[in-house]
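Peer 1: My questions concern the predicted model and sequence given below.
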Amino acid sequence: MVRRLLPIAVALLLVTSGCVGLITGETVTFEASPATVSDSTLDSTGYELQNATQTNVTRDVTVAGQDRTVRLVTERRQYTRSGTILGVEVVELSRFIVVSIPSANVAGQTLNPAADWANRRVLEAVQGQTGGVDDVEPAGNRTVQALGADRRVSEYTGTTEVAGQSVDVRLHLVSFQHEGDIVIGVAVHPENVDETDAVDDLLSGLQHSGD
């Protein structure tokens, strides 16, 4: 009797959680809410929104013995500040990228592995978005207030290439769950340009409201 009731209970859970498509065979979409920096924070730090993109990733899952497809919609915002380094005017001297990923969970199955990633694994995943930083090494941690709670920010050092020359850079990384999404923030800037206060302000100025 228990075995007969279990699939029914799972089906009921999916229906009541809005995942009817997993029962009918349709593709179900989990969408993240955008995480953005407030306009007042951008004005005070000198950063500007460079681009806003949306990424779709599909995954196959097995629910109640049936193969189904889910789509995860990720939101990404990149902010930049210009400046001069090595005598060269660089449009993207400092960058701050914030990504929100739906922390989807169906019938106890986590559909987004990033929910369990350590910061180092998150950094590896987003390293392609930081402009090709090499020789990444840990450089400490600090705590910043963001979206209503204290968040641990991990710092790293590394190198990148600017105008054909190697430049030492510093990265700041934070990853946490908020309102049903995973929010990841990463900033990168030259080591000799102290952006720590600006990065903290950007994190404190984050806005996000999950569905």
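Peer 2: Ah, there it is.

Peer 1: C-alpha from now on. contacts and neighbour counts both.
Peer 2: Fine.

Peer 1: in the lengthiest helix in the chain, what's buried?
Peer 2: Ranked by residue count, the top helix of the chain under DSSP state H comes out as helix 2-16. Residues Val10, Ala11, Leu14 are the ones in helix 2-16 that count as buried (16 or more other CA atoms under 10 Å).

Peer 1: I'd like to know which elements that helix is packed against.
Peer 2: helix 21-24 (3 or more CA pairs under 8 Å, 6 or more residues apart in numbering; DSSP states H and E).

Peer 1: Past the helix it packs on, which element shows up next along the chain?
Peer 2: Heading C-terminal from helix 21-24, the first helix or strand you meet, by DSSP states H and E, is strand 28-31.

Peer 1: Residues in contact with that following strand: which ones?
Peer 2: Strand 28-31 has contacts (CA atoms under 8 Å, 6 or more residues apart in numbering) with Cys19, Gly21, Leu22, Thr69, Val70, Arg71, Leu72, Val73, Thr74, Ile101, Pro102, Ala104.

Peer 1: Most neighbours among those residues, which one?
Peer 2: Among the contacts of strand 28-31, the one with the most neighbours (other CA atoms under 10 Å) is Pro102, at 28 neighbours.

Peer 1: second one coming, line it up with the first:
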Amino acid sequence: MTYSRRSVLAAGATGSLALTAGCLDFVLGNGPLEFNADRVAPTDGALEETGYQEKEVREESLDRTVELPGGVERDVSASIWASVYTKQVEYAGQKREGAAFAAVSVPGMEIAGRSVNPIDDMSNKELLERFMSQVETEQGAIEDITHEGSFQLEILGDSRTVDTFIGESELEGQTIEIELKLTSFDHEGDLPVLIGLYPKMLTEEAANAEVLMESVEHPVEG
């Protein structure tokens, strides 16, 4: 039983589930209710323009137990798409994998008119902490992340708020500043999360992250 949209709706004022054959196992507790996201990703043209290379495209599973009306607990499972791209950049006198971009798509998850998506209420700072592992590069862990500002970008036909964060990382014994950009929004029943990461000193990569964000397609065909 698979749903690609927020398609499990209340059947009436009591909030009971519509008992289709596909939902019966879920209602009886014999199997999880599944939600599938559509992949989001930058275009090939934008990747070529900015010099980023595909590193990994993967589908992950998010499983959780939710409480339905009446205190009944049931399992839900969500498939999440993550498309990750990196770039060799030169800084500190060396060329290394130092910039990254991730496009993550999480399905909308709604049962009986109530969201059961664990990231629905997260701020962009919380989303960054949740998904930063998607954009790891060859520098060390990023710490002391603070919010620096926000701006608007036209993404998927609408103006989206992009938050900029600054963190610190260690490179060969020296502390360097890392800039991160993140935006998240509802689109076609999913929640795309777009993240760019690069050394702050490389101002060209700030522009490249925006090019990649503006180019994304959702759902990706093929």
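Peer 2: On my side now, so go ahead. Just so it is clear, the model here is predicted, and its values are computed rather than measured.

Peer 1: Overlay the chains and give the TM-score.
Peer 2: The TM-score (TM-score structural alignment, normalised by the length of the first structure) is 0.87; 202 aligned residues with a CA RMSD of 2.1 Å.

Peer 1: Identify the residue of the first structure aligned to Glu172 of the second structure.
Peer 2: Counting by TM-score structural alignment, Glu172 of the second structure lines up with Ala163 in the first structure.

Peer 1: Nearest residue to its match in space, ignoring adjacent ones along the chain?
Peer 2: Nearest-residue entry for Ala163 of the first structure: Val88, 7.6 Å, with adjacent residues in sequence omitted and distances by CA to CA, 6 or more residues apart in numbering.

Peer 1: do Pro34 of the first structure as well
Peer 2: Per CA to CA, 6+ apart, closest to Pro34 of the first structure is Glu75, 5.3 Å.

Peer 1: which residues does the one you found contact?
Peer 2: Neighbours of Glu75 of the first structure in contact, by CA under 8 Å, 6+ apart: Ala32, Ser33, Pro34, Ala35, Ala52, Thr53, Gln54, Thr55, Val99, Ser100, Ile101.

Peer 1: quick check, it in a helix?
Peer 2: No. Assignment of Glu75 of the first structure by DSSP: H, G, I helix; E, B strand; the rest coil gives strand, placing it outside any helix.

Peer 1: Aligned to it, what sits in the second structure?
Peer 2: By TM-score structural alignment, Glu75 of the first structure lines up with Trp81.

Peer 1: Do a quick rundown of the helices in the second structure.
Peer 2: Going by DSSP H, the second structure shows helices at 21-28, 44-50, 124-131, 203-215.

Peer 1: okay, these in JSON lines with distance to Glu179 of the second structure next?
Peer 2: Output for the helices of the second structure, formatted as JSON lines (distance: least, CA to CA, whole Å):
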{"stretch": "helix 21-28", "distance to Glu179 of the second structure": "43"}
{"stretch": "helix 44-50", "distance to Glu179 of the second structure": "17"}
{"stretch": "helix 124-131", "distance to Glu179 of the second structure": "12"}
{"stretch": "helix 203-215", "distance to Glu179 of the second structure": "8"}
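
Peer 1: so which of those is the most packed in?
Peer 2: For these, average neighbour numbers computed from mean count of other CA atoms under 10 Å are highest in helix 203-215, which has a mean of 19.

Peer 1: which strands and helices sit next to it?
Peer 2: With contacts defined as 3+ CA pairs under 8 Å, 6+ apart, helix 203-215 of the second structure has these neighbours: helix 44-50, strand 94-107, strand 143-155, strand 190-199.

Peer 1: at 7 Å what do you get?
Peer 2: helix 44-50, strand 143-155, strand 190-199 (3 or more CA pairs under 7 Å, 6 or more residues apart in numbering; DSSP states H and E).

Peer 1: Could you tell me where the second one falls in the first structure?
Peer 2: Right, strand 143-155 of the second structure. With TM-score structural alignment as the criterion, strand 143-155 of the second structure aligns to 134-146.

Peer 1: And the matching stretch, what's buried?
Peer 2: So, applying 16+ other CA under 10 Å, buried residues of stretch 134-146 of the first structure: Val136, Val144, Gln145, Ala146.

Peer 1: mind checking what Asp181 of the first structure lines up with in the second structure?
Peer 2: Under the alignment (TM-score structural alignment), Asp181 of the first structure maps onto Asp190.
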